[in-house]
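Novice: Based on what follows, work out the 3D shape:
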Amino acid sequence: MQTLAVASEIYPLVKTGGLADVTGALPKVMERFGVSTRTLVPGYPSLLALARLHPPLLEFDDLLGHRAFLRHLEIEGLSLFVLDAPALYERDGGPYVDGNGVDHPDNWKRFAVLCLAAAEIASGVMPGWKPDLVHLHDWQAALTAVYMRNMQCKVPTLLTIHNIAFQGQFSAEVLPEIGLPPDVFTTDCLEYFGDICYLKGGLTTTDHITVVSPTYAREILSPAFGMGLDGVLRGRIDCLDGIVNGIDGDIWNPATDPYLPFRYDVRSLRRKKQNKAMLLERFGLDAGAGPLFSTVTRITWQKGMDMLAEVADEIFHWGGRLIVLGQGDHEIEAALKCAAQRFPGKMAVSIGYNEPTAHLLHGGSDSIIQPSRFEPCGLTQLYALRYGCVPVVARTGGLSETIIDANDAALSARAATGFQFHPVTADGLRQAIRRAARSYRDQRDWTRLQTQAMRANYGWERSAETYAALYRRLIN
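Specialist: Below is the predicted model:
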């Protein structure tokens, strides 16, 4: 089975969040189920440096006014189509923002061009290769389904929503510029409160929709979580599924992780404390008998980081320490920095994202905190489980499905893997931190909790098998 995936980022070449981890891991596992995937990605500088070592497979004379080349790149077990359009992708900053953190003003065109190229490939423009199915990831790829319908391309499509809060909403004035006819500007396609919405266009034209956990699939049908698209999704409920994400066990493995000074497994868990000591020294925090909490996330309201800034003192009351790694909302970043200044030697904040540091935080922290107000699936808590870093999570979306709360019944059954809290409020978070800190005081029970977490299986195999079965159903 030949599939074309379309994505705006892919690990390890370009990453801003969990989307890249999924698009980088899933194709490799799908091979075991008879699925060969080629992923179309924009030609960012990091990709072009490698892709331009090979001659182009195809030339596009006019993609919305741009000449572009399609190049092929095999790397890290991935097969990539790289869209070489320098005017659109070869620039400073990240995939979506410039060096100052401001959205690229032509994002509407940058990802429309990516989608148009994908639709052309799906229609058979490439000699000798045509996909049996096209798998679209998030709003940046969603417009592909609209182009394919406009071209009357019958190749089935699947759209996966990784986070419905990001929708690709732009002024209706750009509609003539993206090469689509006026009749798509309707409430049952692209029109969205007077604007156009790439994600909505994909949701209304794709053959099937998946989200990254069954709980999130239910949540987004409500106004509270649907972000204005709940009505569209309720209208397509018969072709909506939730499939939990997995993690790449080769990359996230404390026994082999090259970023850990001291590697360990369930039998050598004591080495984790050596990583903890190095973490405390690296971030200038005092040693102590209490737990080391950390968080690796976008610093946003969605992720509940404002609540963490408010209740950080609870951690220090119990003799704990806190390290925050991430970036996002400048006001919340400032609130976290202010908290760190109030508690010198107890809290550190590192603005930005660094992959080796993220691995070290999982490998050295006792517990990771994820107080998300909504969370489609979440991968950080799955990495934390693998590293015996006990998660403290809000009871929402995929967090509620992947973490078993350490209540009396789960503890007695030796099934608990972390701590959930609800309602998702600052007080709820404070209570969860208190529960975790109390549990940490009994090292025998805490070690058992870590061991249970490390033995939880959240690899990609089961989910990949589900995707493969869905692919075949759509093709047939």
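
Novice: Please make it C-alpha for all contacts and neighbour counts, starting now.
Specialist: Noted.

Novice: Show me the helices in the stretch 51-200 of the chain, by range?
Specialist: 86-89, 107-122, 139-150, 198-205 (DSSP state H, counting those that start in this stretch).

Novice: compare with the first, here's sequence two:
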Amino acid sequence: MRVLHACSELYPLLKTGGLADVLGALPAAQIAAGADVRLLMPGFPALMQGIGETSLVTEQETFAGKITLRYGTYNGVGIYLIDAPHLYDRPGSPYHDGAQHEYADNYKRFALLGWVACELACAIDPYWQPEIVHAHDWHAGLAGAYLAARGYPARSVFTVHNLAYQGQFSARHLHELQLPSHFMQPDGLEFYGQISYLKAGLYYADMITAVSPTYAKEITHAEYGFGMENLLEQRQYHGKLTGILNGVDYQIWNPLTDPLLPENYHPRKMAGKAACKAALQYQQALTVTPDAPLFGVVSRLSSQKGLDLLLGSLPKLLELGGQLVLLGSGDAHLQDAYLEMAKQYPKQIAVHIGYDEALAHNIIGAADVILVPSRFEPCGLTQLYGLKYGTLPLVRYTGGLADTVIDCSLENLADKLSTGFIFRDSQVNELNDAIRRVFALWAEPVKWRRVQRQAMAMDFSWDIAAAKYLTMYQHLS
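Specialist: Predicted structure coming up:
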């Protein structure tokens, strides 16, 4: 089975979110399961430099100018790179400039990704043609449209990592992008008079996957559908929408082997976790004590992630004696508010604006609780890392959070099933109640340790997800 993943990010070379983590692990797991898998990516500087030596596949004149298609390998996975410096050789983010303004030619830069994916299915590389083109998020959404325009030379899969980002551009670009004019209609890629790359992926794919079973159900409803709910409900009715939970790369996220932790640990020997906690408290100038539960946040600071709710619940967390270490960036007013709280309570709150991979590992390794109070969460990876590290997730019941965390209810505690804490509604008082339940369990160390062991025993390895994707590919082909 020859599979091509069309995508824009790859951990650890280029990452702005969880998409990179998925593409850094899923292809390798599929290869290990026996598939012939390659990636197609824009030639962003971080990728060109990180992948290193490549060979020439072909040179093409395209609607986006002259391009060179190159081929190399990274960590055992073959990768096609679209070498087009006039489109991709720009510093910083792949999507916007330093002032956070989206590049004006994004419509062309990412249409090209879909176009080349289709051309690979049409034998632009005479030595390898995919049977399945698997496109990820709006950046590769036009792959399905180009495949449809060419009579589907390969089967098409589209994965929604986050429906909120839709890639909408002016309809005037349709002719320039060499797409049929009749595609510009509601039964096509048109969305309120614009071209939607996301909708193209949803409409033209042979199969749509969401990154968790619950999120696949949620996006068929208006609350989570961002205007696509009717199309998604229709596709679900015809059996063309499913949810496959993301996995975790346990070679990177494992407290027993994590080189970024000051001390390693495992479920039967948790002293290392206590050492990690003390080290982080000291480094962050918090009161060094094993008695205060340490809450961690590694997140984009936005209302989608529920970080405004947490801000409202911080007084309760502090009143009960908790500590907080936060790492992330996002909305300016939230950044400022958390920095102000850290200034007021320097022995209980530490805030770092930005992202630091080593600090992320240390927070998840050291904290007692990882907070993920999202209003919606397609899958979520942070809570999965928390489970492996015995850092109990406190999450809202939505998307992948609902699929991966088992609440510390009295029944679940009695049945020895609990792995974390869940609240239902996006309300400060609901989050406050969940925080109180954290402190109630914290006061019973024997029960806390048992829940930790149950959490650390959960298995969300990529092998499971890879097998489900391969079964789906086989049904399509």
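
Novice: Which among the helices of the stretch 51-200 of the first structure is found nearest to Y440 of the first structure?
Specialist: The closest of the helices of the stretch 51-200 of the first structure to Y440 of the first structure is helix 139-150. By Cα to Cα, the value is 41.8 Å.

Novice: what's the angle between the closest one and helix 198-205?
Specialist: Inter-element angle recorded for helix 139-150 of the first structure and helix 198-205: 40 degrees (by axes from the mean of the first three to the mean of the last three Cα atoms, to 10 degrees).

Novice: so what does helix 139-150 of the first structure touch, helix or strand wise?
Specialist: Helices and strands touching helix 139-150 of the first structure, as assessed by 3 or more Cα pairs under 8 Å, 6 or more residues apart in numbering; DSSP states H and E, comprise helix 107-122, strand 157-161, helix 198-205.

Novice: Now which residue in the first structure aligns to Y224 of the second structure?
Specialist: Counting by TM-score structural alignment, Y224 of the second structure lines up with F225 in the first structure.

Novice: Check for me that its match belongs to a helix.
Specialist: Yes - counting by DSSP: H, G, I helix; E, B strand; the rest coil, F225 of the first structure falls inside a helix.

Novice: Please name the nearest non-neighbouring residue to it.
Specialist: E219 (5.7 Å; Cα to Cα, 6 or more residues apart in numbering).

Novice: and what of T73 of the second structure?
Specialist: Nearest non-adjacent residue to T73 of the second structure (Cα to Cα, 6+ apart): I79, at 5.6 Å.

Novice: Tell me how far the one you found lies from L202 of the second structure.
Specialist: 25 Å (Cα to Cα, to the nearest Å).

Novice: between those two, who's got more neighbours?
Specialist: Remark: of I79 of the second structure and L202, L202 carries more neighbours, 31 against 22, as counted by other Cα atoms under 10 Å.

Novice: show me what contacts that one?
Specialist: The contact partners of L202 of the second structure, taken as Cα atoms under 8 Å, 6 or more residues apart in numbering, are G141, F158, I208, L231, L232.

Novice: how about the strands in the stretch 1-150 of the first structure?
Specialist: 2-6, 36-42, 58-63, 66-75, 78-84, 133-137 (DSSP state E, counting those that start in this stretch).

Novice: what residue of the second structure matches up with E375 of the first structure?
Specialist: Aligned by TM-score structural alignment, E375 of the first structure pairs with E377 of the second structure.

Novice: any idea how far the residue lying closest to E53 of the second structure once chain neighbours are set aside is from F110 of the second structure?
Specialist: Among residues not flanking E53 of the second structure along the chain, G72 sits closest, at 6.4 Å (Cα to Cα, 6+ apart). Distance, G72 of the second structure to F110 of the second structure, by Cα to Cα: 21 Å.

Novice: more neighbours, the two?
Specialist: Neighbour comparison, G72 of the second structure and F110: the larger count goes to F110, with 26 against 19 (by other Cα under 10 Å).

Novice: Who are the contact partners of that one?
Specialist: The contact partners of F110 of the second structure, taken as Cα under 8 Å, 6+ apart, are H139, A140.

Novice: Let's see that with 10 Å instead.
Specialist: Each residue near F110 of the second structure by Cα atoms under 10 Å, 6 or more residues apart in numbering is listed here: 7-8, 41-42, 64, 87-88, 95, 138-143, 167, 197.

Novice: same deal with S350 of the first structure?
Specialist: Contacts of S350 of the first structure by Cα under 10 Å, 6+ apart are F283, V296, I323, V324, L325, G326, Q327, E333, L336, K337, T357.

Novice: Show me which of these is closest to D103 of the first structure.
Specialist: Q327 (15.2 Å).

Novice: residue in the second structure matching the closest one?
Specialist: By TM-score structural alignment, Q327 of the first structure lines up with S329.

Novice: V424 of the first structure now?
Specialist: So V424 of the first structure corresponds to S426, using TM-score structural alignment.

Novice: Name the nearest residue to that match, sequence neighbours excluded.
Specialist: Spatially, and ignoring its direct neighbours in sequence, S426 of the second structure is nearest to R375 (6.3 Å; Cα to Cα, 6+ apart).

Novice: So the one you found sits against Y397, correct?
Specialist: Yes - between R375 of the second structure and Y397 there is a contact at 8.7 Å, judged by Cα atoms under 10 Å.

Novice: list the residues that contact both of the two?
Specialist: Between them, R375 of the second structure and Y397 share the contacting residues R424, D425, S426, judged by Cα under 10 Å, 6+ apart.

Novice: so what's the first one up against?
Specialist: Which is R424 of the second structure. Contacts of R424 of the second structure by Cα under 10 Å, 6+ apart are P373, R375, V395, R396, Y397, T398, A402, E430, L431, A434.

Novice: which one of these is nearest R2 of the second structure?
Specialist: A402 (33.0 Å).

Novice: Could you point out the member of the contacts of S350 of the first structure that lies closest to W446 of the first structure?
Specialist: I323 (20.1 Å).
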